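>>> Here is my input, please return the structure:
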Amino acid sequence: MDLWKSIGKVDMIDLGRDFFLLRFSVDEDIEMVLKKGPWFVGGHFLSIRRWEANFKPLEALVLSVAVWVRLNELPIEYYDATVLRQIGKTLGTMLRVDMHTALEARGRYARICVQVDINKPLVTTVRIGHQCQAMFYEGVSQLCFARGRLGH
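Here you go, the predicted model:
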């Protein structure tokens, strides 16, 4: 199991309108937070991104979210990084393949993480070979895609 141990200090500043600035004392912690998500706290999705100059909470838009997608009963021959990346690209921006999927350690489902545009409907099936493969989005019940907004 890929465990993360915080090795530095983190300061958090409330910017208002449910935006927070996190300052990390160690660069490895920043990279871990950006790459190991998506993150949920108390059932609420956290949209995490690098700091942008001139950021104003009142004008900020969340246009995409990272979500884990399960491909239940995906035939094991498709547990190939290239194939999984192609599937991910049909859903949005491919971020990463779950460690257990990459190692073919789990056969019930494959799992990938993708960045999806909240202004577009979620893709529910993808054709793989001669089959249609259903997509199951983890935590989407916590997200509201109505009108392209989170928390609507």
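
>>> Please make it C-alpha for all contacts and neighbour counts, starting now.
OK.

>>> what distance separates the longest helix seen in the chain from the centre of its chain?
If you go by DSSP state H, the chain has its longest helix at helix 81-91. The chain centroid and the centroid of helix 81-91 are separated by 14 Å, computed with CA atoms, centre = their mean, to the nearest Å.

>>> ditto for stretch 32-49
On the basis of CA atoms, centre = their mean, stretch 32-49 sits 8 Å off its chain's mean C-alpha point.

>>> Next, the distance between the ends of that stretch.
12 Å (CA to CA, to the nearest Å).

>>> now do stretch 116-125
Using CA to CA, the end-to-end distance of stretch 116-125 comes out at 15 Å.

>>> Please generate a structure for the following sequence too, so the two can be compared:
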Amino acid sequence: MGETIKLHEENVLENTKKLQNPLVIKVFGDNIPAYVINSKIKRQWSYLGKFNFLWLGKGWIMSDIDDEEALELVLSNGPWFVKGQIIGMEKWSTLFLPDSLKGLTTPIWIRILSLSLQC
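Next up is the predicted model:
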């Protein structure tokens, strides 16, 4: 009541640098424990270098992929799965809302039999 919170500019700048290439991830389907998701994704992405996960709640995970090229590889080299459940992901932005699926993508392959080759 009437109290104010003062932000330290150095901390804000340092945290902003950490949020240059974060990725938000959601595993769809069954409720899979966090340690399993962590283990499975780290194994699949191990060739990209080091990264960590931050559990945001409501099934959302943030990954701190430092390298822009590695981030693009993760976004384009899917689809990714954990225990048979597909992973949706997007680059984090200040507009991210954990209650929304807007912008969430995952590359998928579909097979349509008897479709002409030119199609």
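
>>> what range in the second structure matches the helix or strand that the longest helix of the first structure is followed by?
Proceeding N to C from helix 81-91 of the first structure, the next assigned helix or strand is strand 93-97, under DSSP states H and E. Strand 93-97 of the first structure corresponds to no residue of the second structure when matched by TM-score structural alignment.

>>> can you give me the helices in the first structure?
Under the criterion DSSP H, the first structure contains helices at 27-35, 81-91, 99-102.

>>> Reformat those helices into CSV and put distance to Gly42 of the first structure and mean neighbour count next to each item.
Shown next, in CSV, are the helices of the first structure (distance: least, CA to CA, whole Å; neighbours: other CA atoms under 10 Å):
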stretch, distance to Gly42 of the first structure, mean neighbour count
helix 27-35, 17, 14
helix 81-91, 26, 16
helix 99-102, 24, 16
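
>>> just so I have it, where are all the strands in the first structure?
Taking DSSP state E as the criterion, the first structure carries its strands at 10-16, 19-24, 39-41, 44-46, 64-72, 93-97, 109-117, 125-128, 131-134, 136-137.

>>> one step back: residues in contact with the longest helix of the first structure?
78, 94, 96-97, 102, 112-114, 116, 122-123, 126 (CA atoms under 8 Å, 6 or more residues apart in numbering).

>>> now stretch 90-106 of the second structure
21-25, 57-58, 60, 62, 75, 78-80, 87-89.

>>> Mind doing that once more with 6 Å?
22-24, 79, 88-89 (CA atoms under 6 Å, 6 or more residues apart in numbering).

>>> One more: stretch 125-138 of the first structure?
In contact with stretch 125-138 of the first structure (CA under 6 Å, 6+ apart) are residues 68-71, 124.
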